[in-house]
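**Q** My questions are about this predicted structure, shown below with the sequence.
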Amino acid sequence: MQSLSRFLPASLSRDLPASFVVFLVALPLCMGIAIASGVPPERGLITGIVGGLVVGLLAGSPLQVSGPAAGLAVIVFEFVRQHGIEMLGPVIVLAGAFQLAAGAVRVGGWFRAISPAVVHGMLAGIGILIVLGQIHVLTDALPQASGFDNLVAIPAAFFDFVSGEGNRAGAVAVGLATIAAMIGWERLRAARLRMVPGALAGVLAGTAVAVVGGLAVKRVAVPEAILSTLSPPGAAEWARLSEPTMIVMALTIAVIASAESLLSAAAVDRMHDGPRTQYDRELGAQGTGNLICGLLGGLPMTGVIVRSSANVQAGAVTRASAVMHGAWILAFLLALPWVLAMVPTAALAGILVVTGWRLIGPHHALHLHERYGLLTAAIWLVTMVTVVVTDLLTGVLVGLALSLLQVVPALRKGRLRIEHAAAPETAGVPELRLSGSATFLQLPHLTEALERTPTGGEVRLATTGLAHIDHTCLEMIGDWASRRAASGTRVAVVGGRGRPHDRLTAAVAAPAKD
């Protein structure tokens, strides 16, 4: 790092190595997510390139990295199975148009109002579906159409493995070596080797097992000329875009991709002290990226937390890092596509098994139960189960409906009112007086009021008239207080008693974690 700083501008000397780290993380994930989505791996790589070169330039969250997301793999797989890969492009284009429209009318902030219980329940359900599907890919078999079918088929896959059918044992050995190396590297790697991500170490280990052992396992099929894979939709596909099924699918992708991107951006904001996310701009950038991905034949994209956190931890300070990671992927595909053909699909499945397991995150349920009660944790559980047994959109809608039911009693306590004033006992100290009921329905208004408070010194939140506050508002205020504390602002909760006052005091004292 010090040697780079002698020859490069200060920001570029940090962004350049960070971009290479993100590239190393993104490369196996782009391919693995594509295979889990039931499409060729180069389609995931196309989305990674667009996510860097285009969305990286336009993004409202400068340090967020965009690309194909595991959270969309499940619904893309099912859609491709039912309607064919040809229809995926037009649907992604329409989803991007929906996102652009949403950003233009400034609804980006409303995605932050989605209950954390619903978000984490959705991600947990996706994680279960990914693990169930990729267990079969670990044996060089094809995943089934649904999570339930994948679960039922596991005994048969185990029988094939035991009986030695095909080269299932070799594929399993590759997958297990990948998982062990990935987890072991992340726990044991030396400080000098931190540039090598665990996912890449896992793929290298799995590939080495296949090559050294001479195993006849399935490998990634990547065309020598990546540009030859670009396949804009034809007239017949565009004509089908008016079908209700296609419109519903486009809306589903738009809503889920937007929610995941903006929630990821909020998480990235907690990791650094640089510029905060402009949510409507980020939403428009994601829409532009999906428009281009649909036209080029890629996968739908979102902002992705794993690659984004790697970007921040590697020391990135501007959007140049995200842009350059896309350039690294493109350069690698143009110069060394034959290297990818050595990678076993079981190795990529191993990475996704670990990724899916981490998405399940039962600690989120424990956190919700401990801080916000059994009912909030139940929303997480119901959302997760519904996603697994039905589909992603149904699970999210059920979770949102339960969240609305949860706040109905609170609405009778009055609408949230926010007054700006100076604290009477300390002249000049800004004070926000909260009264009524603070629920996720008023989250954008509350967020705007908090962000207008000055930085530095002290800010007071007066809760004398506050009758209720839900966990979505508490999580947001905890995040805001954490960022203000990092900038030298002391946040004090004053003037109230009872449960709302105590819960807000606890949230400010111990801000929520992802």
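**A** Perfect, I can see it now. Numbers count the residues shown, from 1 in each chain.
**Q** okay, CA-based contacts and neighbour counts for the rest of this
**A** OK.
**Q** Do a quick rundown of the strands in the stretch 51-200 of the chain.
**A** 65-68 (DSSP state E, counting those that start in this stretch).
**Q** Tell me where it has helices.
**A** Applying DSSP state H, counting those that start in this stretch to the stretch 51-200 of the chain gives helices spanning 56-58, 70-83, 88-104, 116-137, 147-163, 168-188, 198-212.
**Q** Among the ones you listed, which comes closest to Q286?
**A** Taking C-alpha to C-alpha, helix 88-104 is the member of the helices of the stretch 51-200 of the chain nearest to Q286, at 7.1 Å.
**Q** any idea how far the closest one is from the chain center?
**A** Its chain's C-alpha centre and that of helix 88-104 lie 18 Å apart, by C-alpha atoms, centre = their mean, to the nearest Å.
**Q** which other helices and strands contact it?
**A** Judged by 3 or more C-alpha pairs under 8 Å, 6 or more residues apart in numbering; DSSP states H and E, helix 88-104 is in contact with helix 70-83, helix 244-269, helix 279-296.
**Q** Please repeat the previous calculation with a cut-off of 10 Å.
**A** For helix 88-104, the packing partners by 3 or more C-alpha pairs under 10 Å, 6 or more residues apart in numbering; DSSP states H and E come out as helix 70-83, helix 235-239, helix 244-269, helix 279-296.
**Q** Indicate which one of these is closest to L333.
**A** For L333, the closest of the helices and strands packed on helix 88-104 is helix 279-296, at 15.8 Å, according to C-alpha to C-alpha.
**Q** let's bring in a second one:
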Amino acid sequence: MTQLDLPDERRKSGVPRWPKATLGADLGASLVVFLVALPLCVGVAVASGVPAELGIVTGIVGGLLVGLLPGSTMQVSGPAAGLTVLVAAAVQQHGLGAVGVIVLGAGVLQIVLGVSRLGSWFRAISPSVVQGMLAGIGLVLILGQIYPVGGLAQPESTFAKLTGIPDLLIAVLTTPTGRSGLALAVLALVITAVWKKVPGKLSLVPGPLVAVVVTSALAALLVLPVQKVQVGSLLETIDPPGAADWGLLTDPAVLGSIVTFTLIASAESLFSAAAVDRMHDGPKTQYNKELVAQGVGNTVCGALGALPMTAVIVRSAANVQAGAKTKLSRVLHGLWLLLFVVLLPGVLSFVPTAVLAALLIQAGWKLLELRQVAALVREHRSEAFVLVLTTTAIVATDLLIGTLTGLAVAIVKTALEVSRLSVKAEHGDEQVRVQLRGNATFLRLPRLLDHLDQLPAGKHIHLDLTTLRHLDRACHQAVEHWAAQRRRSDGTVEVALPSQVR
């Protein structure tokens, strides 16, 4: 038995939690995850309209705190690109102070859901709705981040982002800032694409980090007129919610935001867990404990006024692929983030915002998952319809309304598919035998009554309902009512009911 397999009793008795045999692998993996997380933490914060340091704070909490909690072993938590749309909207509508209140509220709600053992229920959400939700977030993210590439501030609404594209093109083509930003963004995307094919140990260095270093150095050497990341003190940036911010809890819009953050962050974390579990052979995620861990992390992030966190598939996949063996790798990645922001904060001020925008555009493109959408269209058109509708509704309205619309349509679609009903009539000289198969529910009631009303008058009708898998009260009452009416007119009716309703 290895130390990884030791039961809890022996761990409590003094056996090291992280065995020496895996220390080297976890240390190397933690450095890889740190290098992946650093530019993404900063990029997500900038895209959300908050100080860059707050993104790193969330990454630190995700490593040092959530990394120690039970739930998942290989999953890495931090600020996620999928939540930038929500955070940016909250900042614009309620101010930066409200973000802490919303994130803390969402964290507490996640803890309640996890303790109530509702974490597993998130796995029951229709994959089409989740994919449509992520695609909608990806589209909105791309629409927002194309503006920093051109040196412009992104508009607040999706409609304004669409109508502002002509002005963006003019700025990109005619201004030094726009041309320089576009060149750096394209170069960053090319580097990340090419770096995936680099052989040997160099491939362990994350492509996004290489792109940030190369483009930042180029911008500094050529003195390009591009906007850079603004960096301040970590301690000064941390701003817990004040008394006025807590008063926002009486605002229905803020309460709605808390619920939205909870649902989206929880779903993204637990779906990420399902994906990460398929990448390794170690202990699998305990969903309710993982939801509690995410809730604790978001509660602390909210108290610090930082960004919300989720488990992030990019960092988690990098952790597994780098050879991590225990939780130590994700804990150490949080420590490296802390040391970097304390010892080398000025390095971030060399990074062009156009480059971070390019990396987030790439993240948004990955969220679209166009290959999976195309496969879904070919194989399951009804599921593809739910996906496209959810995405369109999110882009046209907002994340909460769009997701709820997709869920409602998915439920109706599933109900219609489950309640399939076959009505077969065999006509004889003096009798018509009608057999019903499937599920007779109120959703199929209009079709059932149409068939019954078309039966010829003056003949004996034998209704065979014994082969139905399910007969609900609405259909049962409608059939009995129709039979009574037919008996009062000019015919005889015999109804054979399923055994469970006789």
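**A** Structure received. These numbers come from a predicted model, not from an experiment.
**Q** Give me the TM-score for this pair.
**A** Scored against TM-score structural alignment, normalised by the length of the second structure, the superposed chains reach a TM-score of 0.79; 410 aligned residues with a C-alpha RMSD of 2.1 Å.
**Q** Excluding covalently adjacent residues, which one is nearest to the residue mapped onto A81 of the second structure from the first structure?
**A** In the first structure, the residue matched to A81 of the second structure (TM-score structural alignment) is A70. Nearest in space to A70 of the first structure, with sequence neighbours left out and distances taken as C-alpha to C-alpha, 6 or more residues apart in numbering, is I33 at 5.8 Å.
**Q** and what of T467 of the second structure?
**A** If the residues on either side of it in the chain are set aside, T467 of the second structure comes closest to R437, at 5.5 Å by C-alpha to C-alpha, 6+ apart.
**Q** ok, the one you found - contacts?
**A** Listed by C-alpha atoms under 10 Å, 6 or more residues apart in numbering, the contact partners of R437 of the second structure are R420, L421, S422, V423, K424, D464, L465, T466, T467, L468, R469, H470.
**Q** What's the local residue count around the counterpart of A314 of the first structure in the second structure?
**A** The alignment partner of A314 of the first structure in the second structure, by TM-score structural alignment, is A322. Neighbours of A322 of the second structure under the rule other C-alpha atoms under 10 Å: 21.
**Q** Was I right to think A322 of the second structure contacts V32?
**A** Yes. With contact defined as C-alpha atoms under 10 Å, A322 of the second structure counts as touching V32 (6.9 Å).
**Q** So for those two, which residues contact both of them?
**A** Joint contacts of A322 of the second structure and V32 (C-alpha under 10 Å, 6+ apart) are D26, L204, V205, S329.
**Q** Would you reformat those as TSV and include neighbour count and distance to A396 of the second structure?
**A** Output for those, formatted as TSV (neighbours: other C-alpha atoms under 10 Å; distance: C-alpha to C-alpha, whole Å):
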residue	neighbour count	distance to A396 of the second structure
D26	27	44
L204	18	40
V205	18	39
S329	33	41
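**Q** Name the helix or strand for the residue nearest to T467 of the second structure, please.
**A** strand 431-440 (DSSP states H and E).
**Q** Report the buried residues of that strand.
**A** Under the neighbour-count criterion of 16 or more other C-alpha atoms under 10 Å, strand 431-440 of the second structure has Q431, V432, V434, Q435, L436, R437, G438, N439, A440 buried.
**Q** Could you list every helix and strand that the helix or strand following that strand packs against?
**A** Downstream of strand 431-440 of the second structure, the next assigned helix or strand under DSSP H and E is helix 445-453. Packing partners of helix 445-453 of the second structure (3+ C-alpha pairs under 10 Å, 6+ apart): strand 421-427, strand 431-440, helix 473-489.
**Q** Run the chain-centre distance for helix 445-453 of the second structure.
**A** Taking mean C-alpha positions (C-alpha atoms, centre = their mean), helix 445-453 of the second structure and its chain are 42 Å apart.
**Q** show me where the stretch 401-514 of the first structure has strands.
**A** Under DSSP E, counting those that start in this stretch, the stretch 401-514 of the first structure gives strands at 417-422, 430-438, 457-469, 489-494.
**Q** Let me have the ones you listed in JSON lines, extended by distance to G84 of the first structure.
**A** JSON lines is the format used below for the strands of the stretch 401-514 of the first structure (distance: least, C-alpha to C-alpha, whole Å):
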{"stretch": "strand 417-422", "distance to G84 of the first structure": "51"}
{"stretch": "strand 430-438", "distance to G84 of the first structure": "46"}
{"stretch": "strand 457-469", "distance to G84 of the first structure": "46"}
{"stretch": "strand 489-494", "distance to G84 of the first structure": "54"}
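**Q** thinking again about what came up before, contact partners for the match of A314 of the first structure?
**A** Going by C-alpha under 10 Å, 6+ apart, A322 of the second structure touches 25-33, 204-205, 316, 329.
**Q** what residues are up against the most centrally placed residue in the second structure?
**A** Among the residues of the second structure, the one closest to the centroid is E268, at 3.5 Å (C-alpha atoms, centre = their mean). The neighbours of E268 of the second structure, taking C-alpha under 10 Å, 6+ apart as the test, are A80, G82, L83, F122, V130, L134, T262, T310, A311, V312, I313.
**Q** Quick one: map it onto the first structure.
**A** E268 of the second structure maps onto E260 in the first structure, by TM-score structural alignment.
**Q** how much space between that match and V304 of the first structure?
**A** E260 of the first structure sits 8 Å away from V304 of the first structure, going by C-alpha to C-alpha, to the nearest Å.
**Q** between the two, what contacts are shared?
**A** Taking C-alpha under 10 Å, 6+ apart as the criterion, E260 of the first structure and V304 both touch A69, G71.
**Q** Tell me, how many residues neighbour the counterpart of G202 of the first structure in the second structure?
**A** Aligned counterpart of G202 of the first structure in the second structure: A211 (TM-score structural alignment). A211 of the second structure has 25 neighbours, counted by other C-alpha under 10 Å.
**Q** quick one, what contacts A211 of the second structure?
**A** 39, 184-185, 187-193, 195, 217, 355-356, 359 are the contacts of A211 of the second structure under C-alpha under 10 Å, 6+ apart.
**Q** Correct me if wrong: V377 of the second structure contacts S128.
**A** No. Taking contacts as C-alpha under 10 Å, V377 of the second structure lies outside contact range of S128: 11.2 Å.
**Q** which residues of the stretch 301-450 of the second structure fall in helices?
**A** Counting by DSSP H, counting those that start in this stretch, the helices of the stretch 301-450 of the second structure are 313-321, 328-343, 353-368, 370-379, 381-396, 399-418, 445-453.
**Q** Since that was my last question, I'll sign off now.
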